Structure formats: C-alpha cells, structure tokens
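Participant: Sequence and predicted structure below; questions after.
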Amino acid sequence: MVARVPVLEVRPCLDRGRFPAKVVPGEPLTVEALVLPDTVDVGAAVVLTAPDGKRRDPVPMRHLGDHVWSATVTADAVGAWTYHVESWQESLRTWAGRVVTDIDHGADPETVLAQGSALVLALGNEDPAALEVGDDLLDTTTPAHERLAEGLAYVASLPEHLGRADVGSTEPLPLRVDPERALVGAWYRLAPSTPDGTLADATARLDHVAALGFDVVRLPPLHPTRGRPWHCAPVVGGHLDVDPRLGTVADLDALVQRAHQVGLEVALELTWTVASGHPWLEQHAGWFVPTGDDTWRLDPDAEPAGVLGLVLETLVGWADRGVGAFVVQDAHHWPLGLWEHVLRELAAAAPDVLLLSEGDASPAQAHALALVGFHQTTPALHEALGVADVEDVLAGVGRGSVTRTHLVAAPGGGRASTLDDGGAATRCAWAAVAALGSPAWETSSTLEEVDGPSSEPEPDVATFLGRLNELRRAHPALLRRRGLVLHRVHHAGVLAFSRSDGEDTLLVVVDLFPAFPKSVGVPDALGAPGERLQDELDGTWHTLDALTLDPAHPVRVLTARR
C-alpha cells in the first residue's frame, strides 16, 4: 500500500531488488527516490540496516527538484546490508510555519490554536511536556499571542525526530558490502618470460613486486598444458595440478607463503579448455565439445549441475592453497545463471576470494557479470588507439552501481603500435592512464622490459610504477569509482582528466604518444589558466595554459595544494 507520503522509484534498485547494490566499507552510496508531498511539508530519510539487524541512524534526504530526493550513506562493515526510505508529514512544523500568516490573513486565532493543540497533544506519549503545552494552547484565560508564543517556542525546541506524523517506509533493498580490495587494487602480472620461468623464479621476484607498491601478484595458468607452460594452452593434467616444468605444489605453497609475508595477495588465471588426457574429459566426455586440433571446450549446457561442480571444485581447491583471487577469461560467453550459482556457492565456501572477469565483454555484459557476483571487470583499454578511445573507457569507470573497472596496461594486449613497440615514455604514459584512471589497475613484468636505449631521455619504468602506486596511496580521490572528469586539451594525442572526492582533487595530463616535447593547454580544469600548479611526480610548477610534456616527463599529475 502506498504510504501517506508516497515514496516511489527508489534507486539503486537492481532487477526489482533481486540483486544487491555493491560498495566497500566507507564508499559513498547515493540513494534517490521520488517523494510526493501534498499541502503539508514532508521529510524523508535513508536508513541502513547492518548484517546484525541493527538500524543505523537515518540520513536525511534533500529535495533536488521535481520531487527527486537524495541522500548519501556509507556502510562500515563487510556483509549483507539493506537500505530503505522512510517518509513522514511535518504537520506540526507546517502549522508552526504558517500560523502567524494564517492569523494575519483573518483566520480565527482560537481555531488555529486548537489545531496546534491537537498536533502537540499527539506527542504526549513521546514527550510528557507536550501535554502541558497542548493544554496551554487551549487556555482562553491567557491571551492568544502568549499561548502562540509558547507553542512556537516548544516546536522550535523539538528534536528532528519528534513531531512527525504518518511515518511510512519502503520495502528494504539489498546492499552488499565487499572487502575494500574488491574495488581497490594494484596488480602485477608475472608474465611468461625467462625471469619468471619457474615458480621458484617467480617467488624470487616477489620482493621486487612488493617494493613497487603492488598488492596483488597475478600468475598465469599453472595447469599442465600441451604447449608452453604459463600459457592458456589446452590443459592435459588436472585443474588442481601444477605443471612439473614450473615446479611442484610445494613450490606453489612456498610462493603463496612468501607473497603473504611481503604483503601480496596471489591471483591465478584459469582456463577451461582441455586436451586428450585430461581426467575431466575421460570421466565426463559428454560435457565437452570438440573444437579441433585435439582441443575440447567445456560445455556449460551439457550438464549444468555437473559443470557447476567442476568449476566450483577448481576455485575452492586453489583457494584452499591460499590463492585469493581468480581471473576468468571470457566469462560472458558462459550462461549467466551458472555464474550466479557458482559465485553464490563460492561466497559461502571462501568469502574473501575475488573474481575478475577479463575479456571483450560489452558494458551491458560487464554489468550483468557484476550483478551475479564478479568483483571486477576489464574494459577494453588494450584496444584503445588514441585519445578518443581512452576517453570512452574512462567515461565508463564510474558508471552504474555495481560494475567495478580494472584497467590493464600490459604489452601483448593487441596494441602492437603503442605498448608492444613503444619505449619507456610510452609505457609510463599508458601505465599512468590505468593506475590513475581506476581504483583497480594492473600491469605486467613485460612493461619493464624496454628494448634498447632511446635517443631521448626517458623515465625509468620500474621507478615510475612505484611512484604511481605511491600517488594512489596518498590521494583518496584515485581510489574511488566516482569523481572522474574528462577535460579538453589543445593538442592532439594528449589526454587530460581530473579525479576528485570533494576534498582531494588532481589533474592528470598524459601524452599518449610522447615522441617530442609539447606545450599544451587545459583551460577548463582546476582553476584559472594562470594559476600555478605543482606536478607531484617531479615537483615542478606549471600553469593550465602552458603545461610542458616531453619524453622524459610524459605525465603530469597536478594539484593546487601548497
């Protein structure tokens, strides 16, 4: 039934409340609704209910116009929350605000005071003083203006929650509060190259990864494969086995232990394509579809319950060995309902495990994967060829209420003309886009492998990566989904965007193709064109109408703070 003060179209509301909105502790959630008053002033508030069932203090909503009301709330603990909107009439305060005008316009004072008395007396159960004030308003032995003054003083002294009438409530909507690392992370991929040849070699590089400020180390598939190890080749051994060319399960345990010691979580990429000899194929031949060249693809529709069990067994098995995150390629090619079941079961068995969907999912597909439980998805930054393409990716970083982006800057992703063949300056520029454009980002050990010296001075890639992660830790604005604004730049090939959380604001200017020195203008960012701004990368000072970029400094991260 519609409340006396109707509240309609509460947002976010995902698939009529079937799926929860998602935040991390302390991340703002903006709740909006249509609140429809009539002739009486009204109020509305958002109420959070914690996983333990305790209500948090209501957060007042404010009217934005056209009956749209809004409030921003934050949850402080991981778990399953709810939120709802309460509404009420401010009958007593409406009376107090109009009473003098009504009398001045000819209303009978005794009638008006009687109306106020009834409203005040209704508070008697909550405030005993209301009984005395209500009776006083009816006492005709006292002049009307004195009684009115007493009544108005009483209303002015009331706490906000008293004096409300016809309080109504919407149905609760679900809110999932994930661990902070579901939103924020700096990932480092150990790529299949000579320095990372075995698990022991990878373990030896963990101190370097941690020293650069990364908090997740990503491993390629460990399964025994028909091709080279560390690759997404068809799997020939068990999905919970380690390729003997990489080492043993004990070597993996040692890697995980060392990673945790230096503050790194371990992420593992998985592949579901198998070759002859894989135990799954021998046990469940009907669950696979041949794709040629002795390769078989797991078919989720062949036996949904069985496939679900295999996938879940694999995820839980690796999680039991200390793997804290998984990378799933092309998850959008699988039935969404299967992932919904898998992730629900995984959350119950290993609630701290994160899942990243990587591939060419469209924004709508990424949204759907986030709805059913994936924590992060990778937009197609690897396909960007210029400023316009990158702007399209960045424009989607804060879009929606559940999708969390994970930007990747790593050679070998299909951008052969830039990262694969680019020098240190180009690699630093694209790394800055990923690291400063999204709360979660990733690069690869191959980014540090620059071929040959350059004729121009260029930044040291490893040092630059470490500095990017320092900036992320120092600026809360860089670790939020919202607050990214694109800016016009008077130079082709140069990208500019600002990040802000209200108190912390930065302007990032990146030369995506740093072949020669450039002087650029960004007229619509951070203040007046002539105002001096400091680059947090090298400490130099610049103005918005004359920013200098060159191969040694392809990125500027500017703030106005002194």
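Facilitator: Okay, I see it.
Participant: contacts and neighbour counts: CA atoms only from here.
Facilitator: Noted.
Participant: What is whichever strand or helix holds residue 97 packed up against?
Facilitator: Using DSSP states H and E, the secondary-structure element containing residue 97 is helix 91-104. Helix 91-104 makes packing contacts with helix 109-121, helix 144-157 when contacts are defined by 3 or more CA pairs under 8 Å, 6 or more residues apart in numbering; DSSP states H and E.
Participant: buried sites along the last one?
Facilitator: By 16 or more other CA atoms under 10 Å, the buried positions in helix 144-157 come out as 144, 147, 148, 151, 152, 154, 155.
Participant: how far out from the middle of the chain is it?
Facilitator: 50 Å (CA atoms, centre = their mean, to the nearest Å).
Participant: Hey, what's the angle from it to helix 91-104? Just curious.
Facilitator: Between the direction of helix 144-157 and that of helix 91-104, the angle (axes from the mean of the first three to the mean of the last three CA atoms, to 10 degrees) works out to 150 degrees.
Participant: Can you say which of the helices and strands packed on helix 91-104 is nearest to residue 552?
Facilitator: Between residue 552 and the helices and strands packed on helix 91-104, the shortest gap by CA to CA is with helix 144-157, which sits at 64.0 Å.
Participant: let's bring in a second model and compare:
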Amino acid sequence: MNSLPPALGRLPIEDVTPSVAGGTLPAKAVVGEWVPVGVTTYREGHDAIGCNVAWHGPDGVARPFTRMVPGAPGTDRWHTTIRPDAVGAWSFTVEVFADPYLTWRDAVSKKLDAGQGPGDLANDLAEGALIMKAAEATVPAESVPEVVAAGKALLDTSLPLIGRVTLAMHLAELLWEHPVREFVTVGQAHPIWCDRVEALFSAWYEFFPRSEGAVVPVPSSGSIFGGKRKAVAKARHGTFATATERLPAVAAMGFDVLYMPPIHPIGTLNRKGPNNTLIAGPDDVGSPWAIGSAAGGHDAIHPQLGTPSDFRAFVKAADGLGLEIAMDLALQCAPDHPWVAEHPEWFTTRPDGTIAYAENPPKKYQDIYPLNFDNDPEGITAEILRVVLHWVSEGVKIFRVDNPHTKPMHFWHRLIWEVKAVDPDVLFLAEAFARPAMMHGLGRIGFTQSYTYFTWRTTPRELRDYCEELIAAADHMRPNFWPTTPDILPENLQHGGPPMFKIRAVLASLLSPAWGMYAGYELFEHVARPGAEEFIDSEKFQLRPRDWAGAEAAGRSLAGYITRLNEVRRANPALHWLRNLRFHEVDNDQVLCWSKRDPETGNTVLVVCSMDSRNVQWANTTLDMPALGLDWHDRFIATDQLAEVTFDWGQRNAVRLDPFLEPAHVFLVRPRG
C-alpha cells in the first residue's frame, strides 16, 4: 500500500517564496533590502482568510507582525515585504488564518446594502459583539476602549441599526494590523541569509599589481642613424608599494572594491611566455594563475610583489581610501607548488605516471595542475579552509573565485558556510561563465555574487530578456556585470570605438547594482588576438604598465565618464537594488529604456540608452508611469545626470541619442509641482 501524503493544515499553504531548494538552503538578502514574500492560499466557501509573516533575526528575536495583502484577483496569491536589518541567519514563516472580522464586515455590508433591518441582522450583531470581545486580546492596550465601545454598541438596542454597527465597521484598519485569528495554520520555516550591503551594491576595479611598476629606460640592441643606440622602455615588475600609488586614482573614479589576480608565487616549471606561448624567457613573469613555487603556495606572497607586511600596508592604504581588497581564490597549482610534492594524492595521475595538467580542449594549460577533489576530500577541504581563513585574518573579506564550476558543489557549500561561521562578512564572487544550471546552482549553495552573460548580450531585446531572468532569480543569484575581463574582449568593443565603451559602461553600471571594470577599459584598450575574443599581449602573461597621466592629458581616457557614472550610482538609492529594475517600451530596436525606483525614498532614475555606437538614433518612449511612482497622465521633470539638461516629460516622449556626443540619458525623475 502506498503511503499517504503528509496531512495538510486546516488552511493550505503553497508556493512560498523566497524558497531555495524547497527551503533547505537560504535565500539571499542584504541589510536594508526589501525582500518580497509570497504565498498561495485559499479556503473552502466564502469566509475571509488572512496571512501574515512571522520572522526572526540572527538574535532570535521575533520581528513585528507583518500582514500580507492579496495580489491580483483570482490568483489566490498574497504578498508582503520584510526588511532584514542585520548580517546573519534569518528565518520567516507564513501563517494563514480565518479572519472572522473581515467575514462579518463583508456580510453586514451586503445586508445593509440590501436594506435588511435589525431583525434580519440580530445574529450578525451578536456575532460581531463576540468578535469585538475576542479583539480586546489582540489590539494594543490603548485601542481596547475603542473595541469595547464597538462591542457595546452592537448590543445596544436603543440605537438605530446604523449606529449599532458604525463603530465596529470603522475598526477595519485596526483589526487588519491586529486581527482576530482562527484556525491558524503555520507553514514551514524558510531561511534567509542576510549579507552586508556590499554583497549587492558595489563597484569593482581589477588591476594586476605587478603591472603598476616603474618604467625604466634600457639600451636596445638596435641602432639609429650615426650608429647611436636608441633607448627603449622596459617594464620593471611592480610591487605593493608601487601599486599603492595607483590607489588614489581608482578611488577617485568611485570604485569601492579593488580586485587583484592571484598575488602568490608563480611556478617556474612549464611557465608560459607572452600570449600563452609554451616557452618562457628568463624575464617572462608567467601567469599568476599558475600558483606555487619553491617560494610557497596559496598562503604565500610572490617575492617580487613584496612581503606580508608590504601586503598589510597595501590593504591599509586601500582601506583609507574607501577601497576594499578582493583576492583571487584559484584552487589550482603550478607543477612546483609545495602541494604537488607534499600531497601528490590531491591530483590526478595519468596511466604513464605523470600528473594531469589542465585542459579545455583544444586549449592546454601545461603550467597548471587541477586538484582532484575526489582524492582525499577531507584533507583538501581542511587545507583550503585554512588558506582562506589565513587571508581573512589578514583583512581580506572578499574572494573572487576562479572557475568554481570545475570543483564539486558540495565542497563549495561546506567551505563557504564554514568560513561564514567564522566571519559572516566574507563574500564570494563566482567567476563561472558556465551553463545556466551550474551558475544558478553555485548561487543557491552560497556564492554571494556571480559573473554573468552580460558581456554577450548585445541587443536591447537580448539584454532586457536576460535582466528579467536575473530578476526572477534574485532570491538565489546576484549578478555582477563586467564589460571586459583579462580573458574576454568582446567583438563589440573591438570594433565599436569609444562610444561603445561608454555604452557598455552605462549598461553595466546602471542595470546591475554590482559591476566591475578591468584596468585599461578607461583607455579604450580594444586590440584583440587575431580571431579571438581575447586581448593581444594579454596581461595574464606579461607586464602591461600604462601611461595613465599621458592618456588623461591627451584626452584619451574615459576616467571622467566612469567617475560620473559611479557618482550617479552612489547618489541615487534606486540604483542600489536589483529587484526594482523595470523596462519601458520604445519604438526603436536599437534603444533600451529602463528605470529603478527606491521604495523608501521614492528616488527614481530613468535611463534611455542607444546600443548603436555608429549612428544617431531617434526613439519614442511609452513609459510605465506607475513604475515611476506617477499616474498615467502626470508630467515630470527629467534632469539628465550626465549632460546636465532638463526636460518636461510625460508618458510619451521623443528622444535623440548621438553616440559621439552622449549615447545615453540618465534622468533623475521628479514630479512637477
């Protein structure tokens, strides 16, 4: 005989959101975020029901009673929002109940409208008095006299019918907030993990500290007229001290997270040369992702960058400028990493006795040995946990995780939550350009943020559809938009010219609350290795010092524009959130229009952006006015935060976008009057 399904409560509770993995994993929130809670519920017959959320913070203290409101008629869907105010583990439970007051009020209203008299309503009046008596125990003490008076009036036969019911009918708002509840049915508790704000809202800047070094003249082997030798520039390896000199410029652009590729010793065995060549010369620096040498492994610092005390000074200097350091967590080893000799069982041995290097056919990474997490998983996990907590103790609270999709999910789940048990402020960004199921899975098991497919969404329709997918997944996956990375130079930036760099920066920084930029973007670096979406002379394999001051002086820098975008982001709370993103209709398939509105302050930003970097585009908008906090017929003042011009706009507007002047309008919306 088949077992019966679990018994339902008196009232059904279905499809609770947010719910990750059926409530077995925590949904995501940050401090101060309005988290939408939903449930489907109903009951037999016509009696009224109500719903509320009971929720508790990391301190275990119950938060205020939060009543849910019905959604679209006929859906039986109920909604509310809760707002966690501290980092840590939260939980919420949906409670459904019969609401006798609403049932009574609805029935009495209909009978009065039908012209029924005191005799017809005798039982209703008596039942109302009983409900008032029950309500004395649910309302605040200061409201009890009002409820008592309503109960007495219902039983006072000396009053006309309307006088008997009026006081009770006017208690709708009070008894909505403090209802009489019958047949209370309590659902399953659902967890929420609340991170600090930077888990959702942050602006990242990536640079290689080794490229931030001096450029010194050295004699060349060639000659010029007259037989004289020509002095050429050769890069000298940067250090934490020289990289510190770059920090004020990064902070001045408005970034708050500085991400560095691995800073550990780089292997010498099978070291790669420029552009991933197989043979490195004596001066070639190799890939920082080929971690480990005789100088140490994942808990060590590359000797040419400096010492542990130099690193601490670098972190302190960054902190003084409002920059938080993000460290790369790349769980792979160079052939001469200490782990290879000490723990050969942590790797995959091939039939010929050699250790397998990394491959992504046809690509080969002879300078990298992947860890095999099925060999001694306890030993590997314990060591990596030790390494991560070592850097946490050095002041690192953000880790950009390299290729997490190539490691087991259960490993990440364990590692992330064991780290957070030590320090709940630690954040993890997943660098996983993988299949959607894997990317979403990494978000569910605990990764704080994720890289996305933003780079390859190049039309308004593609980008709108993709952003709407991300909004729908906001309970478990937070996006971080990057126009380029050291690995990725998309074709639109190779060929789109400076206007496309502006366009992609606007899209990345104003669609997503978290965005990032790789150094050199502000210099319009766009030359690719032939036939690939990769930079030529990639900084992954060689030093790439840049003439920042010269580019600024020559007007070949986007730094000022980036600075303004980050200023706009910081100044407008609407841009700090993800779930509030709304798209608006335009009649031009080269133009994207969207808005964000902050529910607490009413701050509203409206963006109209061309995605054509070569031609002037005209478009007509049809705005969703309620999404802007306005009525359909309202007019509003639209003040462009980039061009400092103001327009008088309504639902339908004409807009001109010139990529060589300004490819986007970023409007602050203010109602007229």
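Facilitator: That came through, no problem. What you see is a predicted model; the values in this text were computed from it and never measured.
Participant: TM-score for the pair, please.
Facilitator: The TM-score (TM-score structural alignment, normalised by the length of the first structure) is 0.89; 556 aligned residues with a CA RMSD of 3.3 Å.
Participant: what would the helices and strands packed on helix 91-104 of the first structure look like in JSON lines with distance to residue 467 of the first structure?
Facilitator: Formatted as JSON lines, the entries for those read as follows, by distance: least, CA to CA, whole Å:
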{"stretch": "helix 109-121", "distance to residue 467 of the first structure": "63"}
{"stretch": "helix 144-157", "distance to residue 467 of the first structure": "54"}
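Participant: So for residue 76 of the first structure, which of those helices sits nearest?
Facilitator: Nearest to residue 76 of the first structure among those is helix 144-157; the distance by CA to CA comes to 32.0 Å.
Participant: What is the subsequent helix or strand relative to that closest one?
Facilitator: With elements assigned by DSSP H and E, the helix or strand that comes after helix 144-157 of the first structure is strand 165-169.
Participant: Tell me roughly how far that next one lies from the second structure on average.
Facilitator: Plainly put, strand 165-169 of the first structure ends up 2.9 Å away from its match in the second structure on average once the two are laid over each other (mean CA distance after the TM-score superposition for the first structure).
Participant: which part of the second structure lines up with that strand?
Facilitator: Taken onto the second structure by TM-score structural alignment, strand 165-169 of the first structure occupies residues 182-186 there.
Participant: what does the matching stretch contact?
Facilitator: For stretch 182-186 of the second structure, the external contacting residues (CA atoms under 8 Å, 6 or more residues apart in numbering) are 9, 10, 11, 12, 93, 94, 95, 96, 97, 98, 99, 100.
Participant: Likewise for stretch 90-101 of the first structure?
Facilitator: Where contact means CA under 8 Å, 6+ apart, the residues beyond stretch 90-101 of the first structure that reach it are 40-43, 112, 116, 119-120, 152, 155, 163-165.
Participant: One more pass at 6 Å, please.
Facilitator: Surrounding stretch 90-101 of the first structure, the residues in contact under the criterion CA atoms under 6 Å, 6 or more residues apart in numbering are 41, 42, 119, 163, 164.
Participant: Relative to the whole chain's centre, how far out is it?
Facilitator: 44 Å.
Participant: buried stuff in it?
Facilitator: Residues of stretch 90-101 of the first structure classed as buried: 90, 91, 92, 93, 95, 96, 99, 100 (neighbour count, 16+ other CA under 10 Å).
Participant: Could you give me the buried positions within stretch 425-437 of the second structure?
Facilitator: Going by neighbour count (16+ other CA under 10 Å), the buried part of stretch 425-437 of the second structure is 425, 426, 427, 428, 429, 430, 431, 432, 434.
Participant: Not counting its neighbours along the chain, what's nearest the third one?
Facilitator: Just to be clear, that refers to residue 427 of the second structure. The shortest distance from residue 427 of the second structure to any residue other than its chain neighbours is 4.7 Å, reached at residue 398 (CA to CA, 6 or more residues apart in numbering).
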